[in-house]
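Undergrad: model the following, please.
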Amino acid sequence: MSDILKKICDVKVQEVAAAKRAIAFEEMRRDAESRVSTRDFVGAIRAKIAQGQAGVIAEVKKASPSKGVIRPDFDPVDIAQSYMVGNGKISAACLSVLTDRQFFQGEPDFLKQARASTLLPVLRKDFMVDPYQIYESRVMGADCVLLIAACLDDAQMAEMEQIAHSLDMAVLVEVHDGEELQRALKLKTPLVGINNRNLRTFEVDIQTSIALKKDVPADRLLVTESGIATRDDVKAMRDAGIDAFLVGETFMRAKDPGEALAKLFG
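TA: Reported below is the predicted structural model:
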């Protein structure tokens, strides 16, 4: 685990401990289990691909540890709505909303606001270190949770996946190398994200996704993450048989994120 990732995960452990003092585990679990049905995250991506389009998970993100503030005029509702279809434009399949406060300047309310303002399924983009956060994610309104293989051991991933699926949430498991990919493939989720950013150096190489694609079984849905900035990047991925994308910074730096999505994938 990289130094920055370890630092983030250590902070998450402290945050979860504080959250449990505020709302006990059993209370959070009962609340999560009482929530109404979720939106179909995997189905939304597959539907776009079936139409011949890219399945885009469009991010709602204010800042990052490596880049600082990316979007000063951050409004989660405006951003989320810009990703919805309009005037025949290419649109997002799903949303990804950062809820981490300390490192990404996110908020749980950003997820709630983004989801309430659209019909799109929403991924809670955060760092899961404890089953409590899976229940918490459902209470926030998330339709999908992120499990980062570098943060978790196999038993933790399996337990969190089981909880997420019991709550009708999808799971996106994120990997960066072949070893993590083999661990991720032990899970039941069809969603496998390949992060093109090396979390040890923060360097980005989109060839990472292409190189690992050959080891991803056909029944899994590979999502390429980080570094997709040009139409050539998109073409390289789609030529390699990769049709699902998670894109954040490229959209966040654009005046109109939805227009940027349409131009990149149109």
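Undergrad: from here on, just use CA atoms for contacts and neighbour counts.
TA: Noted.
Undergrad: now the helices for the protein?
TA: Applying DSSP state H to the chain gives helices spanning 3-22, 25-33, 41-50, 76-82, 108-116, 131-140, 154-166, 178-184, 207-213, 231-239, 249-252, 257-265.
Undergrad: buried set for the longest one?
TA: Counting neighbours by 16 or more other Cα atoms under 10 Å, one finds that the buried residues in helix 3-22 are 4, 8-9, 11-12, 16, 19.
Undergrad: among those, which pair sits farthest apart?
TA: The span of the buried residues of helix 3-22, defined through Cα to Cα, is set by I4 and A19 at 22.3 Å.
Undergrad: ok so, going back, and the helices of the chain: which comes nearest T224?
TA: Evaluated over the helices of the chain, closeness to T224 peaks at helix 207-213, with 6.1 Å, by Cα to Cα.
Undergrad: could you also give me the structure for this second sequence? I'd like to compare it with the first:
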Amino acid sequence: MNSPFVTALLAAERPLIMEVKRRDAHGTDLLAGRTPAEVVAAYEAAGAPCLSVVTGRWFGGTDALLREVREHTVLPLLRKDFVTRRAQLTETRELGASAVLLTAGLLPARTLRTLVIGALRTGLTPFVEITSEEELARVPHPEECVIAVNNKDIGDRERGAGDLGRSLRLLPAVRAAGTPCPVSAGGIDGPEAAARLLAAGYRGLLVATALLRSPDLNAWPTVNTPPGMHM
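TA: Sure thing, here's the model as predicted:
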């Protein structure tokens, strides 16, 4: 699989997809007076292998935010939004992203297949988010996708605390599907939870709110950090 996003994540000492997001699910400001450029600089200093940028309106995102982040980093970028049309794939590439979020629970099987194949043909890594084995079974070409278990639920606009047990339960099935890079996403509230998921076998974690509120990004685990230990 020739994917700058996956290559960077798999080679990282601290395999966290660090997210730039203006607001949380409750509407609370997460930048707290910082510019996106300042957030990106802090993430790079902490060893981020790649970044996620939320362009979805639920969280105060815009296409301009992705363009701004692209201007300040050469790291591979994931565009997080509700992508439902092929035209959005071309748009995502033009905005400077290397990967695109596809939410399996929101897409009919035929549409999901069209978008995964379209992303690959556009030069984007499909970052397919699932919450169940049924959704996983509908993912085409999983060996060419990042498959991410979302610990939160779209049905409540991701306002809940999240269920990290979902990631632990689904990891064997995600591995068996053939993805080179299983990811746990959402609800990862601190370094200890992150260390447990990495120790369980996840090759990457997508973390947003907790990182944006973290007083010390270097306290987050590396691949060699035992669960329960801080850096």
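Undergrad: TM-score of the superposed pair?
TA: For this chain pair, the superposition-based TM-score is 0.86 by TM-score structural alignment, normalised by the length of structure 2; 216 aligned residues with a Cα RMSD of 2.0 Å.
Undergrad: what residue in structure 1 is paired with L120 of structure 2?
TA: Aligning on TM-score structural alignment places L120 of structure 2 opposite H165 in structure 1.
Undergrad: with the flanking residues excluded, which residue is spatially nearest to that match?
TA: Closest residue to H165 of structure 1 apart from its sequence neighbours, by Cα to Cα, 6 or more residues apart in numbering: V171 at 7.7 Å.
Undergrad: now check structure 2 for the residue matching M84 of structure 1.
TA: So, by TM-score structural alignment, M84 of structure 1 is matched to E44.
Undergrad: that match and L75 of structure 2: what is the separation?
TA: Look at E44 of structure 2 and L75 of structure 2: by Cα to Cα, to the nearest Å, they are 9 Å apart.
Undergrad: likewise for T90 of structure 2?
TA: Counting by Cα to Cα, the gap from T90 of structure 2 to L75 of structure 2 is 19 Å.
Undergrad: more neighbours: which of those two?
TA: Remark: of T90 of structure 2 and L75, L75 carries more neighbours, 19 against 15, as counted by other Cα atoms under 10 Å.
Undergrad: give the contact list for the more buried one.
TA: 49-51 (Cα atoms under 8 Å, 6 or more residues apart in numbering).
Undergrad: do T131 of structure 2 as well
TA: 105, 149-151, 153, 166.
Undergrad: try 6 Å this time
TA: T131 of structure 2 sits next to 149-150 when contact means Cα atoms under 6 Å, 6 or more residues apart in numbering.
Undergrad: counting neighbours, what do you get for whichever residue in structure 1 pairs up with G204 of structure 2?
TA: In structure 1, G204 of structure 2 lines up with A244, judged by TM-score structural alignment. A244 of structure 1 has 27 neighbours, counted by other Cα under 10 Å.
Undergrad: what residues are up against A244 of structure 1?
TA: Contacts of A244 of structure 1 (Cα under 6 Å, 6+ apart): 54-56, 223.
Undergrad: let me have these in CSV, adding neighbour count and distance to F103 of structure 1 as columns.
TA: Shown next, in CSV, are these (neighbours: other Cα atoms under 10 Å; distance: Cα to Cα, whole Å):
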residue, neighbour count, distance to F103 of structure 1
A54, 24, 29
G55, 26, 27
V56, 27, 24
V223, 24, 23
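Undergrad: a markdown table please, covering those residues and showing distance to A260 of structure 1.
TA: Shown next, in a markdown table, are those (distance: Cα to Cα, whole Å):
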| residue | distance to A260 of structure 1 |
| --- | --- |
| A54 | 14 |
| G55 | 15 |
| V56 | 12 |
| V223 | 19 |
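Undergrad: D40 of structure 1: which of these is nearest?
TA: Distances from D40 of structure 1 to the contacts of A244 of structure 1, taken by Cα to Cα, are shortest for G55, at 13.2 Å.
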